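# whatever this is, show me its structure:
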Amino acid sequence: MTEATGTPAVRTEERDAVFVITIDRPEARNAIDGTTARALTAAIDELEARDDLVVGILTGANGVFSAGMDLKAFARGDTPVIKGRGFGGITRTHIKTPVIAAVEGYALGGGTEMALACDMIVAARNATFGQPEVHWGIVPPEGGMVRLPERIPRNIALELLLTGDALPAERAQQLGLVNHLTDPGEALTQALELAHRVAQNAPLAIAAVKRVVNERTAFRDTEALCDQDQYVTPVLDSQDAQEGARAFAEKRPPHWQGR
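Sure thing, here's the model as predicted:
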């Protein structure tokens, strides 16, 4: 094990062949702004560049995975999307190393989308997933609309996407979204145990398994994400999207205009 390193917003730590990436913005419930997205991108690049790292874990500090996009930063014109890499530098990146999401507390909006971009999910029983974007005049363009219907039944995914309702971890496991449930505070411990069970195997075999399994969906996901942009961009550029962000920042109900 090595000493944790990284930026104030993102910490990294090596646990033998496992690379733990921790989002650490407790003042914003680990919401992602531009600075955090760039730090996550750098952490993923380090994971991918090093042959001695076999498995990655993405988690959040202080009992929260991520509240998603920092809407206050978005209202100021800051973006958590890295060109060509997606939300947090993760959601549109083809990561060759297996990555496990260790989820405590909220994983909402882009938080759910980052978890969906991981290969496996370990969640505490108090964890909550959800795509609440419709509440704020936007949509989940970084995998929510593409990956969620592939991971759980389509009709359930549509209900969650159209209502913005939350998905508790126990229900998420019943639907097949979550691999393992843990007691609160134990998601990272369980994810590390799972990661070390993977990491003890032959690196070339691990890489081949991930490549074969993911190539069945990676191209389709990439194509679908690009295709959806023609519908998503007008929504994200709309006056309603700006109104939703302002309403969130001002803690008031939004007033929709449909434009």
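
# please count neighbours and contacts with C-alpha atoms only from this point.
OK.

# list the buried residues of stretch 35-45.
Under the neighbour-count criterion of 16 or more other C-alpha atoms under 10 Å, stretch 35-45 has 35-41, 43-44 buried.

# give the contact list for residue 91.
For residue 91, the residues meeting the contact criterion (C-alpha atoms under 8 Å, 6 or more residues apart in numbering) are 85, 113-114, 117, 142-143.

# that older thread, list the ones among the buried residues of stretch 35-45 that fall in strands.
Using DSSP state E, no member of the buried residues of stretch 35-45 sits in strands.

# what's the following helix or strand after the lengthiest helix in the chain?
The longest helix of the chain (DSSP state H) is helix 203-236. Using DSSP states H and E, the next helix or strand after helix 203-236 towards the C-terminus is helix 239-250.

# packing partners of that next one?
On a contact count with 3 or more C-alpha pairs under 8 Å, 6 or more residues apart in numbering; DSSP states H and E, helix 239-250 meets helix 71-75.

# check what contacts the helix it packs on and list those residues.
Helix 71-75 has contacts (C-alpha under 8 Å, 6+ apart) with 33, 79, 242, 245-246, 248-249.

# now tabulate the contacts of residue 91 in a markdown table and tack on neighbour count.
Shown next, in a markdown table, are the contacts of residue 91 (neighbours: other C-alpha atoms under 10 Å):
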| residue | neighbour count |
| --- | --- |
| 85 | 16 |
| 113 | 28 |
| 114 | 26 |
| 117 | 23 |
| 142 | 26 |
| 143 | 25 |
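
# okay if I get the residues you listed as JSON lines plus distance to residue 218 and secondary structure?
What follows is those, written out as JSON lines (distance: C-alpha to C-alpha, whole Å; DSSP: H, G, I helix; E, B strand; the rest coil):
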{"residue": "85", "distance to residue 218": "14", "secondary structure": "coil"}
{"residue": "113", "distance to residue 218": "15", "secondary structure": "helix"}
{"residue": "114", "distance to residue 218": "15", "secondary structure": "helix"}
{"residue": "117", "distance to residue 218": "10", "secondary structure": "helix"}
{"residue": "142", "distance to residue 218": "14", "secondary structure": "coil"}
{"residue": "143", "distance to residue 218": "12", "secondary structure": "coil"}
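
# for the comparison step, fold the sequence that follows:
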Amino acid sequence: MSGAALRIEDRDSFVLATLDRPEKRNAIDLDLIAALHELCATLEAVPRTLVLQGAGANFAAGADIAQLRERRADDARAGINTRAFMRVHALPMPVIAVLDGYALGGGAELAYSADIRVGTHALHIGNPETGLGIIAAAGATWRLRELVGEGLAAEMLLAGRVLTGEEAHAAGLITHLLPNGDDALAVAITIAERIAKLDPAATQASKRVLRAPRNAHPEIDLAEQAVLFDSPEKERRMTAFLNRKQQR
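Below you'll find the model as predicted:
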């Protein structure tokens, strides 16, 4: 599956999706939103790890301002970008974002929807929406405080602070800081290949538990573990582990 706005590659152990509007710094338009929904439908039906990157030297410089300027109250209530990013966030298997260059506004919010973020020294990430007369309503206001803490989130959302790659790494917003996009993609691929070696059911259960609200614990953990404890894959993997240990 591929389209003009989003290029999809099947890499066996994961799916690589590239935002492909480099002439617009991969600005997020309606075609890209439609392509994200189509991709999510595929990954919901057949769960795979997703690696997201931007073509060229940027992840996504924001929403397409020309389209955004024409949106009105009903469009805001429809949550055009919001619903797509929530769907990405809710995918069964992990989502890894490779962040290079600009990841601003809607581009940053798409990045926040990932489970793991890998970035570069050239990264600039943040939410300058108030300078355009709107708010960051596609995930930043409720995800960013969990990712970087209340104080830094407030400065990014209320004062338009944009983080460099080094600052994003220090804040824990990205977990790896690399010299360039190729190196960042290589690290993301290594993580995706590591995930592919793990039990998919256990990985999906871990993601559900990780995303659950605090008041759902420990009941949700115990319920998920109960299912896994009776799984043939748990028996197979633990038996193989014990056999390897005996052979040492």
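
# returning to what we had before: so what's the gap between the longest helix of the first structure and the chain middle?
14 Å (C-alpha atoms, centre = their mean, to the nearest Å).

# same deal with stretch 156-176 of the first structure?
With C-alpha atoms, centre = their mean as the basis, stretch 156-176 of the first structure stands 15 Å off its chain's centre.

# against the second structure, where does stretch 147-154 of the first structure fall?
Mapped onto the second structure using TM-score structural alignment, stretch 147-154 of the first structure spans residues 143-150.

# mind listing what's buried in stretch 7-18 of the second structure?
7-8, 13-18.

# picking that back up, of the contacts of helix 71-75 of the first structure, which is the most crowded?
Highest neighbour count within these, by other C-alpha atoms under 10 Å: residue 33, with 24 neighbours.

# surely that residue meets residue 77?
No - counting by C-alpha atoms under 8 Å, residue 33 of the first structure stays clear of residue 77, with 10.2 Å between them.

# common neighbours of the two, please.
Counting by C-alpha under 8 Å, 6+ apart, residue 33 of the first structure and residue 77 have no common neighbour.

# distance of the residue nearest to residue 78 of the first structure when sequence neighbours are not counted relative to residue 161 of the first structure?
Spatial nearest neighbour of residue 78 of the first structure, excluding adjacent residues (C-alpha to C-alpha, 6 or more residues apart in numbering): residue 34 at 6.1 Å. According to C-alpha to C-alpha, to the nearest Å, residue 34 of the first structure stands 25 Å off from residue 161 of the first structure.

# same deal with residue 217 of the first structure?
Remark: distance between residue 217 of the first structure and residue 161 of the first structure (C-alpha to C-alpha) = 21 Å.

# which one's more surrounded, the two?
Neighbour count, other C-alpha under 10 Å: between residue 217 of the first structure and residue 161, residue 161 has more, with 22 against 13.

# and that one, what element?
Using DSSP H and E, residue 161 of the first structure maps to helix 154-163.

# before we move on, what about residue 20 of the first structure?
Following DSSP H and E, one finds residue 20 of the first structure within strand 18-23.

# what's that strand aligned against in the second structure?
Under TM-score structural alignment, the match for strand 18-23 of the first structure is residues 14-19.

# list the contacts of the one residue sitting closest to the centre of the first structure.
Centroid-nearest residue in the first structure, with C-alpha atoms, centre = their mean: residue 114, separated by 1.2 Å. By C-alpha under 8 Å, 6+ apart, residue 114 of the first structure lies in contact with 87-88, 90-91.

# ok, of those residues, which one's closest to residue 136 of the first structure?
Distance to residue 136 of the first structure across the contacts of residue 114 of the first structure (C-alpha to C-alpha) is lowest for residue 87, with 17.5 Å.

# now do the aligned residue in the first structure for residue 200 of the second structure against residue 16 of the first structure, distance only.
Aligned by TM-score structural alignment, residue 200 of the second structure pairs with residue 203 of the first structure. Counting by C-alpha to C-alpha, the gap from residue 203 of the first structure to residue 16 of the first structure is 14 Å.

# just the strands in the second structure please.
Assigned by DSSP E, the strands in the second structure fall at 6-10, 15-19, 50-54, 95-99, 102-104, 116-120, 124-126, 162-164, 176-178.

# follow-up on the earlier one: need the contacts of residue 91 of the first structure in JSON lines (columns: distance to residue 135 of the first structure).
Below are the contacts of residue 91 of the first structure laid out as JSON lines (distance: C-alpha to C-alpha, whole Å):
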{"residue": "85", "distance to residue 135 of the first structure": "25"}
{"residue": "113", "distance to residue 135 of the first structure": "17"}
{"residue": "114", "distance to residue 135 of the first structure": "20"}
{"residue": "117", "distance to residue 135 of the first structure": "23"}
{"residue": "142", "distance to residue 135 of the first structure": "17"}
{"residue": "143", "distance to residue 135 of the first structure": "18"}
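
# of those residues, which is the nearest to residue 29 of the first structure?
Taking C-alpha to C-alpha as the measure, residue 29 of the first structure lies nearest residue 114 of these, at 14.9 Å.

# can you find the partner of that closest one in the second structure?
Using TM-score structural alignment, residue 114 of the first structure pairs with residue 110 in the second structure.

# repeat that for residue 167 of the first structure.
Mapped onto the second structure by TM-score structural alignment, residue 167 of the first structure lines up with residue 163.

# surely that match meets residue 121?
No - when contacts are counted by C-alpha under 8 Å, residue 163 of the second structure is not listed as touching residue 121 (10.7 Å).

# looking at the contacts of residue 114 of the first structure, which two lie furthest apart in space?
The most widely separated members of the contacts of residue 114 of the first structure are 88 and 91, with 7.0 Å between them, by C-alpha to C-alpha.

# what sits closest to residue 131 of the second structure if chain neighbours are left out?
In space, residue 131 of the second structure comes closest to residue 160 once its chain neighbours are excluded; the distance is 7.6 Å by C-alpha to C-alpha, 6+ apart.

# before we move on, what about residue 224 of the second structure?
Nearest one to residue 224 of the second structure, counting by C-alpha to C-alpha, 6+ apart, is residue 205 at 6.2 Å.
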